[in-house]
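Visitor: Just need the structure, nothing else, for what follows:
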Amino acid sequence: MSNFNNFFDSSPFDYNIDEKDINLIKSLRKNLQYQYNNCLPFKRLLEKRKFNFSNDFSLEDIPYIPVTIFKDYKLKSVKEELIVRKLTSSATSSQNPSQIFIDKHTRVNQMKSLVWILSSFLGKNKMPYLIMDIDPNLKKGDFELSARGAAIRGFLVGASKSSFCMNEQLEIDYEKFYSLIKDYEKSNEKFVLFGYTYIMYLYVAMKMKEKGEKLNLSNCIVMHIGGWKKLYDQKVSKEDFNKILVDVFGVRKDNILDVYGFTEQLGTVYISKGNGMKEVPKISKVLVRDPYTLEVLKDNQEGLLQFLNPIPYSYPGLSVLTDDLGVKCTINNKEYFEITGRAKNSEVRGCGDILSESM
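Guide: Take a look at the predicted model:
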């Protein structure tokens, strides 16, 4: 199996696209060979697609697995006894959650990747995190809360200490919240206000605005995760979201970090500052495909987002077609993208028949 120190030893965003693509193809070729030898369903997929990783190929040529396949099949490329963690993604009531099987090798590289990318935005010194959510220990057995808690814990690799600042009714614990803020202001210590996008907006910023609360958190970075799914119905734009946070918290717009990632490629996250687009690190490639023809689209054309990443080894997650819609662009020989919505019914199908023949 590969280590990725050739990526991790320099900045995630220190690249030009041509060099990046060459290095990715080298790493992905090794992963493809491993998956071919160790995951029978994926081997069958490559054979059905007549894909030969021994020949020259482009990143666009690599077969993808639709994200929904991970909800329907248990795909793994290592023996059961080597699995150290089984992850499940969020799911609607009509769906099964994705099941992702992690071994020690993959887990180590996922954590390295997350620290590597986060530190390029937050710096290398750990900071206190004020978590705008319920402490999962207060409501054990709540599946949604425990899932949020698991995601939150993953990001605490960059925390010097952490405090949950909401009660069991998902209301701000103002006494605790303001006390901690006062302490950090006195010590001039930089801190992170952290939580899920919809909670940060609906249950924190909007509730504080209704109460007429205004802060001046010049020493704060706001970081939110989990995506915009629960805000789509309310038609909240990123610009509107950021304006409310700037008005209520008194933070600089560029200190608001929107983090995108997904369970099927855990550890690699895509972050935007303020109203900007998400930067693509050099360990990943983002392609945009037409939702109907699945052909690769050019810059600034909306389609389904596909992510290629060589880190997943314990399962065939190196090329995933998501049900997120987005656009990508190239600026100064760097790659950026933005989420614009979700595919209708959040269903991206394909290749299940091929995989099932060898299950």
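Visitor: can we go C-alpha only for contacts and neighbour counts from here?
Guide: Will do.
Visitor: now the helices for this structure?
Guide: 5-8, 17-38, 40-48, 69-72, 104-122, 143-155, 174-187, 197-198, 206-210, 238-249, 352-356 (DSSP state H).
Visitor: To Val296, which of those helices lies closest?
Guide: Checking the helices of the chain against Val296 by CA to CA gives helix 17-38 as the closest, at 15.8 Å.
Visitor: hmm, back to that, quick check: which of the helices of the chain is nearest to Val288?
Guide: Distance to Val288, taken as CA to CA, is lowest for helix 17-38 among the helices of the chain, at 15.7 Å.
Visitor: To compare against the first, here's the next sequence to fold:
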Amino acid sequence: MQHKIFNIQNAHQFSEVALAVFQHQFKHNKVYRSFCDLLFIHPSEVSKVEEIPFLPIQFFKSRKVLSSLDEIQETFTSSGTTGSSVSKHLVTDINLYKQSYLRGFAHFYGDITEYTVLALLPNYLERNGSSLVFMVADLIEKSKNTESGFYLDNIQELARKLVALDKRGQKTLLIGVSFALLDLIALQKFNLKNTTVMETGGMKGRRKEMIREELHTLLQSGFGVTEIHSEYGMTELLSQGYSKGKGIFETPPWMKILTRDTEDALTINSLEKNGGINIIDLANYNSCSFIASQDLGKVHENETFEVLGRFDNSDIRGCNLMVL
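Guide: Modelled structure (predicted):
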């Protein structure tokens, strides 16, 4: 099945594999099976992707979401405020994650060995269990470039390196959390020609929240680039979406975004309508591939999507099934 997941080439193949993964997880994932049973939904009645139930993402905080009996190789955890519960993604086959992010990066950006990878992820480096740090550390290693690396508080050194690499014509990926990228351009203005600047979100608790357009305008001006790229990922996923500008995201062939009605969590929206983001990530074969996130978004005709914000806890509807 893993071979099929990463060799999907069209919508028909995606649908075929997704339905097979649904049957597998219904059978082997106790939490997901209980959720489907409460909805009175059985695989025999599901003939298309839109009919598959999406598990509320909060279950990753309270349950072991597993479709495998294999030994757990990695546990990825979300960052949480003091006293809050965190999501845990129990990974029984770390190679699935590696395949997903390496193939995903290659799909959108090409060969990692062409890049110097500079990572500015201070709040992620300061804790254990970050799936983002795991991915970026491997990208740094796979770049086979001695100048690739992480930066924590040494942003002056990063600024010097960034200028030197760009002046040399070296293809560079600067990936960082929003507040740290803002700190970097507060230190120095840049005029980068050979660098991709990619933000991964992450303002909460560090700076005032700002809308994407405002953030990207500041970063474009500060780095001297025409577009700011973005990565859309989370602890509960083993795949990522990428935006090459203007907040328009694309997914790799084994990942799909749908939106659900904000008043009725079981109803899938038509295209171009705002709603809660539902994610199909077939790389999540050993956990759950069908997740109802707390993000709000819109899917366009060409299957690109935008992230428009998040549900307030008070706004989350249709989650009375959380009392499993």
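Visitor: sorry, back to before: tell me the most buried of the helices of structure 1?
Guide: Burial of the helices of structure 1 is given as mean neighbour count (mean count of other CA atoms under 10 Å); helix 197-198 ranks first at a mean of 21.
Visitor: In structure 2, which residue range corresponds to that one?
Guide: With TM-score structural alignment applied, helix 197-198 of structure 1 matches the range 178-179 in structure 2.
Visitor: what's the mean distance for the matching stretch versus structure 1?
Guide: Averaged over the aligned pairs, stretch 178-179 of structure 2 sits 2.5 Å from structure 1 after superposition, using mean CA distance after the TM-score superposition for structure 1.
Visitor: Would you mind finding the longest strand in structure 2?
Guide: Ranked by residue count and defined by DSSP state E, the top strand of structure 2 is strand 290-299.
Visitor: That one - contacts with which helices or strands?
Guide: Applying 3 or more CA pairs under 8 Å, 6 or more residues apart in numbering; DSSP states H and E, one finds that strand 290-299 of structure 2 contacts strand 55-56, strand 255-260, strand 275-281, strand 305-310.
Visitor: Check the mean deviation of the third one from structure 1.
Guide: Same thing as strand 275-281 of structure 2. Averaged out, strand 275-281 of structure 2 is 1.1 Å away (mean CA distance after the TM-score superposition for structure 1).
Visitor: Which residues does that strand contact?
Guide: Here strand 275-281 of structure 2 makes contact (CA atoms under 8 Å, 6 or more residues apart in numbering) with 54, 237-239, 254-262, 269, 289-298, 311.
Visitor: State the span of structure 1 onto which it is aligned.
Guide: Going by TM-score structural alignment: strand 275-281 of structure 2 matches residues 303-309.
Visitor: starting at the chain centroid, how far to that stretch?
Guide: 12 Å (CA atoms, centre = their mean, to the nearest Å).
Visitor: ditto for stretch 226-246 of structure 1
Guide: Distance, stretch centre to chain centre, for stretch 226-246 of structure 1: 17 Å (CA atoms, centre = their mean).
Visitor: and what of stretch 111-119 of structure 2?
Guide: Centre to centre, stretch against its chain (CA atoms, centre = their mean), the figure for stretch 111-119 of structure 2 is 19 Å.
Visitor: and if you look at stretch 288-301 of structure 1?
Guide: Using CA atoms, centre = their mean, the offset of stretch 288-301 of structure 1 from its chain centre is 21 Å.
Visitor: Stretch 126-136 of structure 1 now?
Guide: Relative to the mean C-alpha coordinate of its chain, stretch 126-136 of structure 1 is positioned 18 Å out (CA atoms, centre = their mean).
Visitor: and the counterpart of Leu139 of structure 2 in structure 1, what does it touch?
Guide: For Leu139 of structure 2, the aligned residue in structure 1 is Gly158 (criterion: TM-score structural alignment). Counting by CA under 8 Å, 6+ apart, Gly158 of structure 1 makes contact with Val115, Leu118, Ser119, Asn125, Lys126, Met127.
Visitor: Filter those by whether they're kept in structure 2.
Guide: Counting by both residues aligned by TM-score structural alignment, their matches' CA atoms under 8 Å, structure 2 reproduces these contacts from those: Val115, Asn125.
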